[in-house]
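>>> no FASTA, just this:
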């Protein structure tokens, strides 16, 4: 306890009894340490399990993309123009990116619209993939046809 003489505004004595102020014995300290250790192990194992789930999601996404690529069907330009391609069909198309609505005007990223030139016929696409490709790149796109194409996968064709 601290005693202060209010008349002189000066400390006249200090005494603190730690046992009465904080009444903790060794068994309580051990319990607190065990609880802290359990909490740290729980937090660590939670982080590890999230990393494992993330890597399994990547494997699932990759295998899903491979399955969709095999399922995708290529159509001729005349089939698109004559309305022979059913809506919501998974398609495959090759061509050259000639324009984008990206602010940069030279790259295509997720959610950007772009124009794909396929043998002189232009198609509007919406990029649904987290990838960056450039205007002028020759690509193969895989996506769902809605009159325009929602692109799920883009493979750049190397020259």
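Thanks, I have it. Nothing here was measured: the structure is a model prediction, and the numbers come from that model.
>>> contacts and neighbour counts: CA atoms only from here.
OK.
>>> In this structure residue 90 contacts residue 149, no?
No - under the criterion of Cα atoms under 8 Å, residue 90 makes no contact with residue 149, lying 9.1 Å away.
>>> Report the set of residues contacting both of these two.
Both residue 90 and residue 149 are contacted by residue 143, under the criterion Cα atoms under 8 Å, 6 or more residues apart in numbering.
>>> Check which helices and strands the longest helix that the chain contains sits against.
Secondary structure of the chain per DSSP state H: the longest helix is helix 26-71. Secondary-structure packing of helix 26-71 (3 or more Cα pairs under 8 Å, 6 or more residues apart in numbering; DSSP states H and E): strand 89-100.
>>> Next one for the comparison:
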């Protein structure tokens, strides 16, 4: 029998970058990690089988409208890109190129705002708009996914469907 520890996405937000890197390395069984740890903290809901999470939240059109209307310029711009693409898959590199990096060289504030707004709109403290893979792509980007329903709802909000 194997034992383990469950860390919620909320608990991950409390870890330092170094601690997060060590946890992710331990989970993956590797001794070194080439992650962008500053981007991989709590703003990413890291998914995988058997973690007790089911994936990205399904937002109705009304919820998507509240999400978009409550966002500032940069998170709204990220939602616009996702909507225009019409795909449930999103790459951090695409968002970085489209929205632009913040002063810290990332989009951590954008991801945090989207997560906070999603949780507010859904009333679920564990809700996540984007479900991020824990592995980097070959290009050094994280791949995330949204639910089909959420993408469809966002497209309607932006008048694309």
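Here it is on my side, so go on. Treat the numbers as computed from the prediction; the structure is a model and nothing was measured.
>>> Could you get me the TM-score between them?
Scored against TM-score structural alignment, normalised by the length of structure 1, the superposed chains reach a TM-score of 0.22; 61 aligned residues with a Cα RMSD of 5.5 Å.
>>> circling back to that earlier point, after the longest helix of structure 1, which helix or strand is next?
strand 73-74 (DSSP states H and E).
>>> Quick check: which helices or strands does that next one pack against?
strand 89-100.
>>> name the helices or strands packed onto the strand it packs on?
helix 26-71, strand 73-74, strand 113-118, strand 138-145.
>>> Including distance to residue 156 of structure 1, could those go into TSV?
Converted to TSV, these look like this (distance: least, Cα to Cα, whole Å):
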stretch	distance to residue 156 of structure 1
helix 26-71	14
strand 73-74	17
strand 113-118	13
strand 138-145	4
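>>> nearest to residue 96 of structure 1, of these?
strand 138-145 (4.3 Å; Cα to Cα).
>>> Now do the helix or strand following that closest one against helix 26-71, angle only.
Note on strand 138-145 of structure 1: by DSSP H and E, the next helix or strand toward the C-terminus is strand 149-156. If you take axes from the mean of the first three to the mean of the last three Cα atoms, to 10 degrees, strand 149-156 of structure 1 sits at 90 degrees to helix 26-71.
>>> Give the buried residues for strand 149-156 of structure 1.
149, 150, 151, 152, 153, 154 (16 or more other Cα atoms under 10 Å).
>>> Could you check the angle that strand makes with strand 89-100?
Going by the same axes, to 10 degrees, strand 149-156 of structure 1 makes 70 degrees with strand 89-100.
>>> and strand 149-156 of structure 1, what does it pack onto?
strand 121-127, strand 138-145.
>>> Let me know which of those strands is the nearest to residue 65 of structure 1.
strand 138-145 (9.2 Å).
>>> Pull out the buried positions in the closest one.
138, 139, 140, 141, 142, 143, 144, 145.
>>> Do I have it right that the first one meets residue 94?
So that's residue 138 of structure 1. Yes - the criterion here is Cα under 8 Å, and residue 138 of structure 1 meets it with residue 94 at 7.4 Å.
>>> Please name the nearest non-neighbouring residue to residue 135 of structure 2.
Using Cα to Cα, 6 or more residues apart in numbering and skipping the chain neighbours, the partner closest in space to residue 135 of structure 2 is residue 142 (6.7 Å).
>>> Now do residue 132 of structure 2 against residue 66 of structure 2, distance only.
Look at residue 132 of structure 2 and residue 66 of structure 2: by Cα to Cα, to the nearest Å, they are 23 Å apart.
>>> Neighbour count for these two, which is higher?
Comparing residue 132 of structure 2 with residue 66 by other Cα atoms under 10 Å, the one with more neighbours is residue 132, at 26 against 18.
>>> Please give me every residue in contact with the nearest residue to the more buried one once chain neighbours are set aside.
Spatial nearest neighbour of residue 132 of structure 2, chain neighbours left out: residue 144 (4.1 Å); criterion: Cα to Cα, 6+ apart. Residue 144 of structure 2 makes contacts with 89, 90, 91, 92, 130, 131, 132, 133, as judged by Cα under 8 Å, 6+ apart.
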